[in-house]
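Novice: Next comes the sequence, and after it the predicted model I'd like to discuss.
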Amino acid sequence: MKRGMMKIDIRLLEPEDAETYKKIRLEALLNSPEAFSSSYDEVQDNSLDKYKVTFQSDNVFTFGAFAANELIGVVTLARETAKKAEHRTNISALYVTSYRRGFGTGKKLIRTAVDHARSLEGVEQICLSVIVKSNTAKSLYYALGFVPFGIHKRAVKLGDIYYDEEYMVMFLT
C-alpha cells in the first residue's frame, strides 16, 4: 500500500450508521451545496429514524466507504418501483469527504453501486445526474461507462445562481 493510503472498506449502511451518515450528509451539503438537490436547512431537521428506515429498504441501497472505521464517503443506489420503470436504478448523493479525495474512493463507491445494480434481477440501466461544471465527477462517470443523454438547464438554484445538470446513463444489457 502506498504511503498515505489507507485500506478502504465499502459496505451497505445499516440502521446503526444513521447518526454517522447524517453527519457526512450535512458535511456534503455544506461543502458542495450546488451538487445536491437537498439543502442543509432541509436535511438538518431529518430524524435519525428516517435514515434507519431507508437503510432497511428493499429498493434503496446506501453504501459507505470506511477508512479505519471512519465513514469517509457515501453513495445511494435506488431502484425504481413503478412497474414500467423497475428496469431502472438511479445513483445519487455521491460524496467523499474533502481530505480523502484523490485516492479512488468515489470510483470504488460507484463501482460498488454498479455491481449491486447488476445483481438486481431485471435491472437494465443506471441513471444519474451531475452538475455540468463538475468536471472531476463527470470524468469519473465517463471513465466508468456512463454516457450523457441530456442537459437540464437551470436545474439547481442556489441563491441567485443556477446550475445545469447533465443526465447520464449506463446500460447494463
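Specialist: The structure has been received and is ready for your questions. Note that the coordinates shown come from a computational prediction; the quantities given were computed from them, not determined experimentally. Residues are numbered from 1 along each chain as shown.
Novice: Could you use CA atoms for every contact and neighbour count after this?
Specialist: OK.
Novice: where do the helices sit along this structure?
Specialist: Using DSSP state H, the helices found in the chain span residues 18-31, 40-44, 48-54, 105-119, 135-143.
Novice: Turn these into a markdown table, including mean neighbour count and distance to R154.
Specialist: Formatted as a markdown table, these follow (neighbours: other Cα atoms under 10 Å; distance: least, Cα to Cα, whole Å):
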| stretch | mean neighbour count | distance to R154 |
| --- | --- | --- |
| helix 18-31 | 18 | 19 |
| helix 40-44 | 13 | 20 |
| helix 48-54 | 15 | 29 |
| helix 105-119 | 19 | 25 |
| helix 135-143 | 14 | 17 |
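Novice: For these, give me a markdown table that also has distance to E86.
Specialist: Converted to a markdown table, the helices of the chain look like this (distance: least, Cα to Cα, whole Å):
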| stretch | distance to E86 |
| --- | --- |
| helix 18-31 | 27 |
| helix 40-44 | 27 |
| helix 48-54 | 18 |
| helix 105-119 | 12 |
| helix 135-143 | 22 |
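Novice: Second structure for comparison follows:
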Amino acid sequence: MTGQTRRLTVEDAPSCASLRKEALADSPEAFASTYQEEVKDGDFMGKVQQRLLCRDAVTFGSFYEDQLVGTVMVWKKSIQKMRHKADIEAMYVTKRYRGSGVGRALMQAVFAQARIWDLEQLQLAVVSSNQEAKAFYHSFGFQTYGVEKAALKHNGVYWDEEYMTLFL
C-alpha cells in the first residue's frame, strides 16, 4: 500500500478534526480527553487549528487516496532543562489501515523531526492493556520505565498507563 506522510498544516484541520473525532469515539481508552469534552463548547475546529499551529509541536498525517488515515503529534519540551526531549501524543491509525505501514511511516516522520530538533529522547504513554500498541513501540526500541495505576478513569472504568522512552 502506498501513501503520503507529511506535516499537517492548518489547511488540513477539517480532515484532522474528522480523524480526531473517529479516534476519540473508536478508542476512548487511548486518549486522556473524551469525545464529549473536545466537542462540547462548539469550537472543536478551533482547537484542532491551534494544535496544528503550535510552535513547539508538529503533527504528521498519512494520506491514502487523499484521505487522512493516521496522525501523530510530537511535542518538544519548551523549558530549558527539558529541551533535549519530546512527547509523542495523539497517535492514531484508522482500523482499516492498521498493519499497512501507516504507523511506521508516522514514526519515521517523528524520528526525522527529532533529528531536526536535535533531540536525545522521546517519551510516550500507552494504555497497559493495549498489547498491539506496546509491541509496536517496542519494535522501535521504546522501553517501559514506569506504570501509573488507574491513570485514566471514564464511566467507572480505570486504565493503567505505561510510560515509555527511547534514547536516540
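Specialist: Happy to help now that I have it. This one's a predicted model, so the numbers in the text were calculated from it and none came from an experiment.
Novice: TM-score for the pair, please.
Specialist: The TM-score (TM-score structural alignment, normalised by the length of the second structure) is 0.94; 166 aligned residues with a Cα RMSD of 1.2 Å.
Novice: thinking again about what came up before, can you check which of the helices of the first structure gets nearest to S98 of the first structure?
Specialist: S98 of the first structure lies closest, by Cα to Cα, to one member of the helices of the first structure: helix 18-31, at 8.3 Å.
Novice: For burial, what's the neighbour tally of the aligned partner of F66 of the first structure in the second structure?
Specialist: Counting by TM-score structural alignment, F66 of the first structure lines up with F63 in the second structure. Residues lying near F63 of the second structure (other Cα atoms under 10 Å) number 16.
Novice: got the contact list for S15 of the second structure?
Specialist: Shown in contact with S15 of the second structure (Cα atoms under 8 Å, 6 or more residues apart in numbering): 67-68.
Novice: Which residue in the first structure aligns with it?
Specialist: So S15 of the second structure corresponds to T20, using TM-score structural alignment.
Novice: got it, and T144 of the second structure?
Specialist: Aligned counterpart of T144 of the second structure in the first structure: P148 (TM-score structural alignment).
Novice: quick one: contacts for the residue nearest to that match when sequence neighbours are not counted?
Specialist: Nearest residue to P148 of the first structure, sequence neighbours excluded (Cα to Cα, 6 or more residues apart in numbering): M168, at 4.1 Å. For M168 of the first structure, the contact set (Cα under 8 Å, 6+ apart) comprises 127-130, 146-150.
Novice: Roughly how far does M168 of the first structure sit from S38 of the first structure?
Specialist: Distance, M168 of the first structure to S38 of the first structure, by Cα to Cα, to the nearest Å: 20 Å.
Novice: what's the answer for H87 of the first structure, then?
Specialist: Using Cα to Cα, H87 of the first structure is found at 26 Å from S38 of the first structure.
Novice: If you count surrounding residues, which of these two has more?
Specialist: H87 (18 against 13).
Novice: what's the distance between that one and L109 of the first structure?
Specialist: Taking Cα to Cα, one finds H87 of the first structure at 21 Å from L109 of the first structure.
Novice: Mind jotting down where the strands sit in the first structure?
Specialist: With DSSP state E, the ranges of strands along the first structure come out as 8-12, 60-67, 70-79, 88-96, 125-131, 147-158, 161-171.
Novice: Show where the last one falls in the second structure, residue numbers please.
Specialist: Okay, so that is strand 161-171 of the first structure. Going by TM-score structural alignment, strand 161-171 of the first structure lines up with residues 157-167 of the second structure.
Novice: thought K153 of the second structure was touching W159?
Specialist: Yes. Counting by Cα atoms under 8 Å, K153 of the second structure does reach W159; the two are 6.4 Å apart.
Novice: more neighbours, these two?
Specialist: The residue with more neighbours, out of K153 of the second structure and W159, is W159; 18 against 12, by other Cα under 10 Å.
Novice: returning to what we had before: once aligned, what mean separation remains between the match of strand 161-171 of the first structure and the first structure?
Specialist: Aligned to the first structure and superposed, stretch 157-167 of the second structure gives a mean residue distance of 0.5 Å (mean Cα distance after the TM-score superposition for the first structure).
Novice: Which positions within that stretch qualify as buried?
Specialist: Neighbour-count burial for stretch 157-167 of the second structure flags 159-166 (criterion: 16 or more other Cα atoms under 10 Å).
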